[in-house]
Each structure stands twice: as C-alpha cells, then as structure tokens.
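Asks: Below are the sequence and a predicted model; questions follow.
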Amino acid sequence: MELFNSAFGKNITFVRPAYFVINGFIGLPNMKSYYIFLFFLYIISVVGNTAVMAIIYLDHNLRTPKYVAVFNLAFVDLLGSSALVPKVIDVFLFNHNIIPYNDCLTFLFFCYTCLSMQSFNLVALSYDRLVAIIFPLHYQVKVTCRSMLTLIASFWIFAVVAVLIAVGLLTRLSFCKSLVINSYFCDHGQIYRLACNDNFPNDVIGFFYPILIFWLPLVFILLSYLYISYTLVKVATFQQGIKAFKTCIAHLLLVVIYFTPLLITFTLMEKIHPNNRIINLSLTSVLPPMLNPIIYVLQTHEIKVSMKKLFRIFFKSKIRSK
C-alpha cells in the first residue's frame, strides 16, 4: 500500500472497485429491441460458422492454406460473438448491468482478443491471395498449411500478449469516482478514463492499439490489392484479370464489412456520439461473424461443391440405414 500511496500521493488511497456498471445507450428508450436484433444475428452466426468449420474439417480437399485461415476466421467469429452477445443480452435484457471487477476485465480480454484476431485473420487471407495471384507457380512452396498455421499462431500470440498488457495496466488504476462505463461492454477506453490516478500508460496503449490491430492491417490489405491490381493490369488480359479477382471477392466483402464501422469510429474518435460508437462497435462485433459464412458459401466455389458432396453422402447414408 505504501508503494501505491507514494505513486498517487500521500493522501490518496488505492481503490479497486468491487464492480462496474455498464450503461449502454444514453437517453434512448426502448433499446431492448436492438439487443434482440443482435441476438438474432448471433444465432445465425453460430449456425453459419459452425457449418463452415464442419465442412472444412470433414472435406479433406479443403485442407489447404486458404481454408486453414477460413477455419480460423470462423472459429474466431464464433468465439468472439459467443463471448460478447450472451453477456450483452444478460446485461440489457435481464437488467444485470452490474458486473464484478474481475469479470469485467475477463470480458474485455476475450472481446478485444477476438476483435484483434478478426483483423489479423483478414491479413492472413490477404497474404494468401497476394501470393496466389502474384506468384502462382511458387504458391505451393511459399504458402503451405504449416506456414499458414505458423502465421496464424503468431497473430494469436501477439493479440493475446497485447490485450494482456492492456488488461494488466488497468489493474494498476485506482477508481474513486464514477464506476459507470458508457458502452455496451467493458470497453478499455471507457474504463481507464474513469481512473483517479495517472492513466498515461493506458492512454498510450489506447493510442497504439488501434494502429496495431486496425490501421496497419488495413494498410497492408489495401497495398496488397493495389499491388495485385497493378500486376494484373501489366501482365494479364482483361479476362484473366476478372478471373483472378473473382477469387478475391469473398475476402474483399469481408474487409469492407469489418473495417467500415471501425474506420468511422476510429477516424472520428471523440467527435462521435457515444450512442453511435456503441452501434458501430456492436455491429462490427456481430455483423461480420454473421455474414462471413454466408459470403464464403455463396462466393466460394470449393465450399459449395463440398456442401453438395457432403449432403449427398449424408442422404445416401440415411437411405441405406432405412
């Protein structure tokens, strides 16, 4: 305690609260319908991502680097939405908006880790498309299942360590004022701004974290597609270029759906109203996981073929069992 007092000042006592209060939307009545809408999207997400993971696991023809990344994306989407939506429903539909301190930090850890991995997974898919189109003859050498697994594992380690640092820095904060979090979950920025003592390290993390998990991945993806476009214009015919870009449509749709709300939120920063921030971030957390499996099923020929084959096997086995 003496160490904390010396850091905060002799007359300041370190205060770790027993709980936080998640406030949700400010001044908007009858918002329970919005959370029901999020829950509906969550159910579709669970069914869709589970189906995509099952298809990739059951069909050995899909054991390729690209579908290793797609499988991980489906897993991250399932984990992230499951970490967020049931708790949000419990908080706002059943009025359990008081959340214990440790539970809040755990909630924050899983939400931010999965949000980070969604972004990094899009980078992995972008890298796969870049090599496949620019170096098609060397693709099987440069991009293997092992190298893709290594890349994804590196992203997981980085995401977990980065979020653990952010959570660890929150534990050094003293809270002697408001305990109300003006968000729909235990949001890092909303928490550290409630602290009474010096929150400069948390402010630094709050500044660099969007750069690491949002801006840098987005820049890499945009540059990779600019390079792909430049190369195709130089060496490929129009028909070849269209055919090559068709393999990127699903990924491009995922990038637009995921990054657009975040681009609005992180560009406007403090200028955006808290209610708009909640809508943007909540839709980013729920809408892409719901749409990702639908997009891959509709836009990816291999998965559609695999689904038809698995359905044929399933129905044949049912007929034989009768």
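Replies: Here it is on my side, so go on.

Asks: C-alpha from now on. contacts and neighbour counts both.
Replies: Fine.

Asks: Can you list the residue ranges for helices in the stretch 1-150 of the chain?
Replies: 2-8, 32-58, 65-92, 101-134, 139-142, 145-170 (DSSP state H, counting those that start in this stretch).

Asks: got the contact list for the most centrally placed residue in the chain?
Replies: The centre of the chain sits closest to residue 115, judged by C-alpha atoms, centre = their mean, with a distance of 2.7 Å. Contact analysis of residue 115 by C-alpha atoms under 8 Å, 6 or more residues apart in numbering lists 80, 285.

Asks: Who are the contact partners of the closest residue in space to residue 156 that isn't next to it in sequence?
Replies: Nearest non-adjacent residue to residue 156, counting by C-alpha to C-alpha, 6 or more residues apart in numbering: residue 117, 6.7 Å away. Counting by C-alpha under 8 Å, 6+ apart, residue 117 touches 73, 76, 155-156, 159.

Asks: Comparison target, given below:
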Amino acid sequence: MERENHSRVSEFILLGLSDQPEQKRLMFLVFLLMYLITGLGNLLIILAIRTDSHLHTPMYFFLANLSLVDICFTSTTIPKILVNYISGNKAILYISCLAQVFFFSWFAGLDSILLASMAYDRYVAICAPLHYTMVMTPRVCVLLVAMCWFGACANALTHAILLTQLSFCGHTEIPHFFCDLNVVIRLACSDTFINDLMIYTMAGLIALIPFIGILISYIHIFVAVLRIPSVHGKWKAFSTCGSHLTVVCLFYGAIIAVYFNLTSSHTAQQDTAAAVMYTVVTPMLTLSSIA
C-alpha cells in the first residue's frame, strides 16, 4: 500500500537549454535546421543506396541502416524540443517520457552496435580483402543488422520496464531537454539501485564492448595500412575510415563523459552539452560517412 501512495506523476517538466527568449529563438532555428539536414540528408543516402545497384555492398548496407537509425534517433528528441519552444509548454506526459526513454535508449544502442559492425566490415575489407566476399556475405550482413536491432531493443525494454517500477513523489522538473534515463532516475523517491546497476551493466554490453571492438579493429587496420607500399594506397585506405572514426570518437566520447563519469564534479550543464553532441551533432556527421 505504501508503494501505491507514492503515486507516479502524470507529467514531467523539461527545463530545456535556456529560459532567455532570444536564446530560445536562436536554438529553435538551430535545432530545426540541424533536424532538417539530418533527416533529409540521411533520407537521400538511403534512397541513393536503394536505387543504385553499385552501392549494394555490405558497407553501404550498414550505412543505410545507420542513416535510418539516425533519422529515428533525432526524431525521438528534437520534435518535442521544437514543440516546446513554439508552445512555451515544457510539460511532457509520464507515458510520453517513458516512451522517449525507450526509443532513445533503443536507437542510441543501435548506433553503438552498428558503428562496431561497420568497423568490422572495414577491418575485413582492408586486412583480409581476398576473403571479404566470403566473410561479408548478404546473409551475414542481414544477421548482424538483425542482432543489432533486437539486442538494442532488449536493452531499451529492460530500462523502460525497470523505470515503471520507480515512484516519483512530486519533484518533476527534469534539468534536460529530453527524458534522459539517468536524469529521470535521479528524480525517483524509491530505491534506484537495480536501475543504476542495469545502466552500467547494459551500457557495458551495448557501448563499451562495441567500442573496444572498434578500437581493436582500427589497430589492425592501422597496422595493415602502414604495410601498404604506395602513398596513394595508404591515403585511400585511411580516407575510407576517417569519417567513420570521427563519428565514433564524438559519439562514444560524449556518451562516456555522461554515463561513465564516476566523479561528482560534472554538472547538469556539462551532461546537457554532451547530450546535444551525441543526439544532434553526431547524427549529422553520419552524412560524411558516405565519402
């Protein structure tokens, strides 16, 4: 009965990035522009890969999936930000907040695992080119992508279910521009030990393990490229990985700064700035991966 008395709130208040009218107008235009660029740009990538038979290769298959995920990823947070700026209403329903946590965790996890899959694809292409067609078969590519989707979904569903078990006792202001899992958990008045434990456990599986896999892949790639005799060959090999590696560094760097910062010195503003990087800026950089 005591658990029921700690009734779940019906809505949360997203404090956003700023309360200054001038800054809000500027941020609305910036977010809108970045959202349009990300959505239209990634959509064009998908259409180009779908219609051009020359692009029906494993690398572009992974890129098309990454572009789709980035469209969904930004659509989870940015439209709500834009609506809040237009209406002036910062409220978000509890169920909508829960849905945002689920989809954000799903697509963030997908980004992480797909980046690792792309790193593996480039590792095979550069380090074992003679075996590439035998290793990266269409069946293997589809299985890898399916595992990415279902694995990330299981991770997100776990966090969403555990979040429904928490009680919130009145403090409903979220110092963020979306319902971030870490921030929402801090508002709970019930025990969050299991939630915190699962964040670090699942994040280790979804973020750190793929990140380590990417590092290992690029170490082998770097060694293999150094063995290429011609300067042109080295430059061509590095150029196929440069954009991908840049996105990896920004995406994982921001996530690690937010979710694996064990010190108490970081602030909500720093968390928000890092979140802007991997929720808005990084998806835009996916557009350069086709180069």
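Replies: It's in. Note that the coordinates shown come from a computational prediction; the quantities given were computed from them, not determined experimentally.

Asks: if we can go back for a sec, closest one to residue 262 of structure 1 among the helices of the stretch 1-150 of structure 1?
Replies: Proximity to residue 262 of structure 1, assessed across the helices of the stretch 1-150 of structure 1 by C-alpha to C-alpha, is greatest for helix 101-134 (10.6 Å).

Asks: that older thread, now the contacts of residue 117 of structure 1 as JSON lines including neighbour count and distance to residue 138 of structure 1?
Replies: JSON lines is the format used below for the contacts of residue 117 of structure 1 (neighbours: other C-alpha atoms under 10 Å; distance: C-alpha to C-alpha, whole Å):
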{"residue": "73", "neighbour count": "28", "distance to residue 138 of structure 1": "25"}
{"residue": "76", "neighbour count": "21", "distance to residue 138 of structure 1": "29"}
{"residue": "155", "neighbour count": "19", "distance to residue 138 of structure 1": "24"}
{"residue": "156", "neighbour count": "18", "distance to residue 138 of structure 1": "27"}
{"residue": "159", "neighbour count": "21", "distance to residue 138 of structure 1": "30"}
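
Asks: Looking at structure 1, name the residue matched to residue 53 of structure 2.
Replies: Alignment note: residue 53 of structure 2 maps to residue 60 in structure 1; criterion TM-score structural alignment.

Asks: Distance-wise, check its match relative to residue 71 of structure 1.
Replies: With the distance defined as C-alpha to C-alpha, to the nearest Å, residue 60 of structure 1 ends up 13 Å from residue 71 of structure 1.

Asks: Of those two, which one has the most company?
Replies: Set residue 60 of structure 1 next to residue 71 and count neighbours by other C-alpha atoms under 10 Å: residue 71 wins out with 22 against 10.

Asks: how about the more buried one, what's its match in structure 2?
Replies: By TM-score structural alignment, residue 71 of structure 1 lines up with residue 64.

Asks: The closest residue to residue 16 of structure 2 other than its chain neighbours: neighbouring residues, count only.
Replies: Of all residues not flanking residue 16 of structure 2 in the chain, residue 177 sits nearest, at 4.0 Å (C-alpha to C-alpha, 6+ apart). Using other C-alpha under 10 Å, residue 177 of structure 2 has 21 neighbouring residues.

Asks: Helix, strand, or coil at residue 177 of structure 2?
Replies: Of the three states, residue 177 of structure 2 takes coil under DSSP: H, G, I helix; E, B strand; the rest coil.

Asks: residue in structure 1 matching it?
Replies: Aligned partner of residue 177 of structure 2 by TM-score structural alignment: residue 184.

Asks: quick one: contacts for its match?
Replies: 22-25, 88, 278, 282.

Asks: which one of those residues sits closest to residue 260 of structure 1?
Replies: residue 282 (12.7 Å).

Asks: Now the buried members of the contacts of residue 184 of structure 1.
Replies: 22-25, 88, 278, 282 (16 or more other C-alpha atoms under 10 Å).

Asks: Just name the closest of the residues you listed to residue 104 of structure 1, please.
Replies: Looking across these and measuring by C-alpha to C-alpha, the closest to residue 104 of structure 1 is residue 22, at 9.6 Å.

Asks: Distance of residue 155 of structure 2 relative to residue 207 of structure 2?
Replies: 11 Å.

Asks: Can you check which residues contact both of the two?
Replies: In contact with both residue 155 of structure 2 and residue 207: residue 109, using C-alpha under 8 Å, 6+ apart.

Asks: Could you double-check that residue 213 of structure 1 sits in contact with residue 114?
Replies: No: in this structure, residue 213 of structure 1 is not within contact of residue 114 by C-alpha atoms under 8 Å, at 10.8 Å.

Asks: These two: which is more packed in?
Replies: Ranked by neighbour count (other C-alpha under 10 Å), residue 213 of structure 1 and residue 114 place residue 114 first, with 25 against 20.

Asks: That one pairs with which position in structure 2?
Replies: In structure 2, residue 114 of structure 1 lines up with residue 107, judged by TM-score structural alignment.

Asks: Quick check: that match touching residue 151?
Replies: No: applying C-alpha under 8 Å, one finds residue 107 of structure 2 not in contact with residue 151, separated by 10.9 Å.
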